[in-house]
Structures are given as structure tokens and as C-alpha cells.
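**Student:** with the input below, show me the fold.
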Amino acid sequence: MTAVVTGIGVVAPNGLGTDDYWKATCAGVDGIGPVRRFDASTYPARLAGEVPGFEASEHLPSRLLPQTDHMTRLALVAADWALADAGVDRDPEAAFERGVITASSVGGFEFVQRELQALWTKGSEYVSAYQSFAWFYAVNTGQISIRNGLKGPSGVVVSEQAGGLDAVAQARRLLRKGSKLLVSGGVDGSICPWGWVAQLSGGRVSTSDDPETAYLPFDERAAGHVPAEGGAILVVEDGEAARERGVAKVYGEIAGYAATFDPKPGIGRPPTLVRAIRAALADAGTEPGEVDVVFADAAAVPELDRVEAEAITEVFGAHGVPVTAPKTMTGRLYAGGGPVDVAAALLSIRDKVIPPTTRSRPVPGYHLDLVTGQARGVAVRTALVLARGHGGFNSALVVGAPRNDTTGRSWEKQCRTRS
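**Tutor:** This next block holds a predicted model:
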């Protein structure tokens, strides 16, 4: 069984839609700026990555708007785009062979805050009945399933930033068990006072007011990340089922995956990211020398950056593989971050380019070949995507080029580097 990606839908702070996101990312266009969704002037952190130009009413029926949080609306639209990209039509006969597996870190925080404020200020009769589910971690999965008539195995994964990769891996497992198609990935968003305080409490959010210096992974100036909203939804299919469906375009294969959990701090045992990398490569049947690029987790916390740099160097050698972190242009998308990197890896394979890490100047002692400044033209066939969740989650996913692919286009036609 081969798990292939046939559709991609991206909603990101530097691009609404896959094409806009990819063009911006290859060109180094930034989506980080002052918080606009609420007045953050009195909070320690005042920068965020917010999806631009998104008007839910332009994409979704009015009946869905009262019952959905902002992040669920983003997820529904990303799913619509991914399914359209894959050429998937609603098919009642195939409904039970198609499911949804997404990841979430927070659920519908903005919806919850609004309803709690109504409860406190007006009374219980002013609280929406949709509060019963609009806040829940699994709400994106449920709404995508209902909207598209997907009645097969479904679920949600909650492992913070690692969750998006874990969800895609779970989709791959379900295909092996007989499902034909899974809508997977993750979209997160909690840019509201309640969500903001929760993120600040973790101690990893940058308090810089300058977008040029706020999020600098692997840099000696690293001082935390910028929170963001958005993510990506992917259509993952059994390869043979996709051929039978007449799919004309395949982005690539989910070739390998592994996850580990770090030991409790202070007990002297080493972090386990390197184990996750080696296990994912083994699952894919891939040697380190066959990997063309690593999409890094890029925490921008010095200790976490050091651990990731050491893990990459241990597996691939000093400066042994190009490394990139395009999330420097979006901010950290939590459960949506991994799927966006998977989308970027697949597009890198398609267009023969590695997008840049903007603004960061890598610490020499990390021994990383960090792609900075502008996109790098490379014939990418295999990519490794890394994600780590707060609390010790580590996930590694190997993405490979479509087998027997002869349709790759010149990367210069798809990506424009800065002049």
C-alpha cells in the first residue's frame, strides 16, 4: 500500500490558498505583523501571523457561520480547496471508505471566549447552543466530515505542534487498514485574549515588537516564536485507489513516519528527536544520504534549537543536508504547522526548489546548512519534515516524490526569488 497526496489546501499568514502561499514562501514574503484580531497593546507579545483577506461569508454558506469558530472556518475552506484540487466529488457509495483525521492544539478558543463573555455579562440565555461543540478539539474533523459526506474512520490528534504530522501518519495507517481516502492535516488559531494568555503562559512566545527580529530559529538572537493561525489540509489516498479513481496528478508519497516522547526534564536522559528521525528514515527505507532537504521544527528557543541542530547533525553530518524553516514567514501554526511544511515539501519536490528561512543567521556551532536569503534550486526527491510539541512530543515524516514521475516543472516558473 502506498499513501499518496493528491490534494492540498493551505490557509497561511503569507498566503490564502496554496498558490498564493507557495509563491510568497519562495519569494520570502513575510506574513507576521501586529495583532489585528483583538487589541493586544497591553499584552507582553503583540505580533502574530494572521491569515490575510479571509472573509468566511465569501467561502461558506451562512448557516455554518453561527456554529463555527474562526479556525474551523479556515479548516473548512482549506478542506474544500484540497478536495477540489484532488478532484474528489461527493460519492454516497464511497462515503464509508473516506474519512477525516485532523489535529488540533486548542479548539475553538475565540468562539468560547465570546460565549463566556455573553454568559458573564448577559446571562445563560444568551449563550449559543453551538457552544456545546464549537470549542472542541475534534470540531474541525466533524465539520469537514459532515460538509463533505465523509463517513469513514475519523478522529482528532492532540499533540501540539507535532499533531499535524501525527494526523497524517494516522491517515496512512487507516489506508493500510482498508480505507481509500482520508482528509488529513491540521488548522489552528487562537488569536484572541483567552488564547493569547494561554500561549504566553508557556514561556516560549517572543515579546519583540519588530517582525524582523521576533522569530529567529537557529540564530544567536533567538528568543521565542511568534504565534500564528492557519494550516493545511491534505487529501491522502491509497495509491491503487487513486489510480482506479482516475487521478491525473499526485504530489508525492507519505513514505515514512516515527514519533518519540522526550524523557522528563532533569533526570539525565537525552532528548529523543534523533531516534524519531532514524526510525522515520528506516520506515521509509531511506538512507540519510538520500534526503534532499529537512524542514525543521524551528522552535527559536536556544536550548530547543540546539537539540534539533544536534539531532540533524548526528544523522546527516555537519552541513550534510539543506535545512529550511519557512515558518519564519508565517509564525508558528501549532497543529497546522506540520501539514503546511508537508505541503511545502511536496511543492518543493514538484518545482525543484527549497524555500528559504528568512532573517535568521545560523549559529556557526550548530553546523547546519540553513537555506537563507532566497530559495535554492535543488532537484528534491525526498524530504524530511520535523515537528515537536510542547511537553516532549517529537514527530518525523518522510515525503517522497511520486514514483515514475516525469512531470516535474522548472522551479523558476513557479517560484520567484527576490531580486
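
**Student:** going by C-alpha atoms from here, please, whenever you check contacts or count neighbours.
**Tutor:** Fine.

**Student:** distance between the top helix by length along the chain and the chain's centre?
**Tutor:** For the chain, the helix with the greatest residue count under DSSP state H is helix 70-86. Taking CA atoms, centre = their mean, to the nearest Å, one finds helix 70-86 lying 14 Å from the centre of the chain it belongs to.

**Student:** same question, stretch 172-179
**Tutor:** For stretch 172-179, the distance to the chain centre is 21 Å (CA atoms, centre = their mean).

**Student:** now that stretch: buried residues?
**Tutor:** 172, 174-175, 179 (16 or more other CA atoms under 10 Å).

**Student:** in strands only, show me those residues.
**Tutor:** Applying DSSP state E to the buried residues of stretch 172-179, no entry is found in strands.

**Student:** coming back round to it: please name every helix or strand in contact with the next helix or strand after the longest helix of the chain.
**Tutor:** Sequence-wise, the next helix or strand downstream of helix 70-86 (DSSP states H and E) is strand 98-103. Here strand 98-103 touches helix 139-148, strand 154-157, helix 163-176, strand 181-188, going by 3 or more CA pairs under 8 Å, 6 or more residues apart in numbering; DSSP states H and E.

**Student:** and this one, so I can compare the two:
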Amino acid sequence: MTPLAVPAARAATRTAVVTGLGIVAPNGLGTEEFWRATLSARSGLRTVTRFDASRYPATVAGEILDYADEELIPSRLMPQTDRMTRLALTAAEWALRDAGLDPARLPEYGVGVVTAASGGAVEFGQRELQHLWGRGKEYVSAYQSFAWFYAVNTGQISIRHGLRGPSSVLLTEQTGGIDALGQARRHVRKGTSAVVSGGVDAMLCPWGWLPQLSTGLMSTEADPARAYLPFSADARGYVPGEGGAILLVEDAEHARERGAFRPYGEIAGYAAGLDPAPDSGRPPGLRRVIEEALRDAGTSPADVDVVFADAAGLPGPDRAEAEALNTVFGPRGVPVTAPKTLTGRLLAGGSALDVATALLALRDGVIPPTAPAVRPDPGFGIDLVTGAPRETGPRTALVLARGHGGFNAALVVRRGT
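**Tutor:** From the prediction side, this is the model:
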């Protein structure tokens, strides 16, 4: 029987659990380094160094400084990969290693790959366009034909590890990491033993910077400590960043049969949707997406111990998110946190990193804090965790994400057993 030929009765009851994490973040490379930095509220926001941003209105980003790609990526892959893909390959390697899974020991089509991207490898593309304009077509790399592509992370991870199971890429802006994990869960429920999934992005170059500036949503505050202050009266926009997380999503029974370590947690519920048109008069879609994710998980609002907020960093979107939370959970009805204030919003990598952070919070029974500089506006009516971690022993977490263009996504994770 192939991995896809699963009896219907078993497929209906298959549980998707996370057995491996690979994290590449501005405030920490590797799961435990990132987690220590997050619990201590150590920020990775700083003035951009990957390019000269002094001529732009925004100059602050969540930048990874200590990533030595030449030590972590095979030399043959260096000419054909962008920084985004190198980070994704590293995170995938770490996730598989963390899970103790050797894909070569599984059936040929037993492991798939589902990743998210926001726009592809723009740094690679910018360099090759500069070669084209400045030196001529003879100097454009042949690898440009695929290295820029938004599906390149899925492809390179698949080739690197021989993963031939169901694979795809999702482009839903900042919700992409959650949407990829929701798709991975579907594949597991349909019979795939495991799926490498999540999101990693890297767009710290002029070609990636300008489209974000054009939205008018980016913060132009030059002080990294004051640049990204969601749910605050001083909110002035978001700070972009690079990095994300790759997770190994696995069938719980398969994990037990191979003797895997205790899983980080279960992907218990997922939902996604779009906001209506701005002039429709209809309410935003986030509340409905939250309620559908809870319903999918068979969980009531009272069972949720912490919400990892989208935290847009702008008064209007922050208020809309707070109103959705107050409607579902009641005013100050659930602890809310936004550790992304320590990394910036990582585009397609951000919500995947939030899910990984939520799983670590469930593992250790502690809610990580929002950045210390964030002083929540009481008018939002939310219980924002700031200053220090809150040791409440959470067992169920809700992770939210919204993307430019009206995307909404929610994921419910439960503590592993």
C-alpha cells in the first residue's frame, strides 16, 4: 500500500502533529537560540546594513547578521540560490534533524513539501537585472530562469532531500506560513506520512524595499526600539524583516511507529478567508476566520489560553483585530502576545515563525512577551503580555495572520502529548 492509499476511516481520524522545528530569525538562528532571545525580549530590529537605506524614508528592519551561508549550504548550490532559499534550506535541514526523520527510510512518495512565499527571490533577481542593464545579457546568470521563482524554496528543499510527495507553494502574503501549514495538514489527513512546511522570506534589498514602501504601511521611525509598536497609541507602521520557520508536520501514528520524540503539538484547527471590498459596508473577515478555526478544532473560546496576534502596527488594522478578539473572547478575555515585535514582520515567513513560537510556548508552559517598548492603548481592551514572560501553562494557542490585500488566516495548536 502506498502512503496515499489510506483507508477512509483512518484518513478521517489522522492527526497532524509537529515533530520538528527549524528557525532562522533576526534575533536568533536555531530554535533554542531564538527561543532564549524571545523570552528575554531581545530584539533583532536594527538599522539596515544589507543595502544603503539612508536615501529611503524607512531604514529599520529585522535583519539576520550572523548567518554564514557558505558554511551551511553546499558550494554547488551557492551560485543558483538567493539568500531567501539558503535560509529556507537551512531551516528545513534543521527541522528534519530536530524530528529525527530520514526521508530515505520512507516510501518514495512519503514526504511532501509545502512552503509559502511573498514574491520570490528578489535579491537574486535584482542582481541579475543590474547585470543585464549595466553589462549586457551575456552576464545574466542562467540560474535566473528559476532562482527568482516564488516556488523555488519548495523545489530546492524537495531536490535536496529527495522529497517526492505532494508539494506546492502558496502566495497569500503575510498569511502564507499559516496557509502552508493548513495545506500540509490536509496532505497528512489524506495519507501523506509527513510534510516539510512553513515559510521563509528575505527581501532586504531595494527591489524588495520599494514595493513595501509604496503601500504606506511601513514605519519610518529611525529608532529601532520605537519603530514597531502595535496596539499602542504611538503605532506608526510595521517593520519588515527576513527569516521564518520550517516545520515538519507528521501523521501522529507514523511518528509513534518510528519512535519519534514527543511532538511539539497538534495542528488542531485551521481557517482562512478574505476581507470584503473596502466599500462593501461588510465587516472585516477576521472574526469569522477565528470562529471557523475554533470550530474546526472542536475548541471553544474558553479553551484558548493565548492568542499570537497579527499585530499590524497601524491604528486601523490594530483596532479591527482587537475588536475581533473582544467579540470572540470578551474584553481582556484571553492573553494576547506579539513576539514579532522583536523580529519585524517577515512577510511569508512571519506567521510560520509565530506558529513555531506558539508551539515552544506550549512546550514550556510560558507566554513570551511583546517587545518592552510597546505600551498597549487601554482603549483596545486586550490583555497584551508585555515586559516579561507569563508562566500560565498554556495548552491551546490561536495564531492569527493578515496580509496586504485582505488575507486572513487562523491556526489552532494544542500541546503535544
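
**Student:** just to revisit the earlier point, for the longest helix of structure 1, give me the average deviation versus structure 2.
**Tutor:** Here the mean offset of helix 70-86 of structure 1 against structure 2 after fitting is 0.3 Å, by mean CA distance after the TM-score superposition for structure 1.

**Student:** what range in structure 2 matches that helix?
**Tutor:** Aligned using TM-score structural alignment, helix 70-86 of structure 1 spans residues 83-99 in structure 2.

**Student:** contacts for that stretch?
**Tutor:** 19-24, 30, 69, 72-73, 102, 121, 123-124, 152-153, 156-157, 196, 199-203, 242-243, 245-248, 260-261 (CA atoms under 8 Å, 6 or more residues apart in numbering).

**Student:** about what we covered before: give the buried residues for the longest helix of structure 1.
**Tutor:** Under the neighbour-count criterion of 16+ other CA under 10 Å, helix 70-86 of structure 1 has 70-86 buried.

**Student:** quick one on the thing from earlier: just the helices and strands packed on strand 98-103 of structure 1: most buried one?
**Tutor:** Counting by mean count of other CA atoms under 10 Å, strand 181-188 has the highest mean neighbour count of these, with a mean of 34.

**Student:** please name the nearest non-neighbouring residue to the most centrally placed residue in structure 2.
**Tutor:** Residue closest to the mean C-alpha point of structure 2, counted by CA atoms, centre = their mean, is residue 352 at 2.2 Å. Leaving out its chain neighbours, the residue that sits closest to residue 352 of structure 2 by CA to CA, 6 or more residues apart in numbering is residue 177, at 4.2 Å.

**Student:** residue 132 of structure 2 now?
**Tutor:** residue 140 (5.9 Å).

**Student:** can you show me the strands along the stretch 1-150 of structure 2?
**Tutor:** 16-25, 28-29, 45-47, 60-62, 111-116 (DSSP state E, counting those that start in this stretch).

**Student:** dump these to TSV, plus mean neighbour count and distance to residue 341 of structure 2.
**Tutor:** Converted to TSV, the strands of the stretch 1-150 of structure 2 look like this (neighbours: other CA atoms under 10 Å; distance: least, CA to CA, whole Å):
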stretch	mean neighbour count	distance to residue 341 of structure 2
strand 16-25	29	12
strand 28-29	23	14
strand 45-47	22	8
strand 60-62	28	9
strand 111-116	31	21
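
**Student:** now tabulate these in TSV and tack on distance to residue 323 of structure 2.
**Tutor:** Below are the strands of the stretch 1-150 of structure 2 laid out as TSV (distance: least, CA to CA, whole Å):
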stretch	distance to residue 323 of structure 2
strand 16-25	30
strand 28-29	32
strand 45-47	28
strand 60-62	28
strand 111-116	28
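
**Student:** nearest to residue 148 of structure 2, of those?
**Tutor:** strand 111-116 (14.0 Å; CA to CA).

**Student:** which residues in structure 1 does that closest one align to?
**Tutor:** Strand 111-116 of structure 2 maps onto residues 98-103 of structure 1, going by TM-score structural alignment.

**Student:** residues contacting the residue nearest to the centre of structure 2?
**Tutor:** 176-178, 181, 198-199, 244-246.
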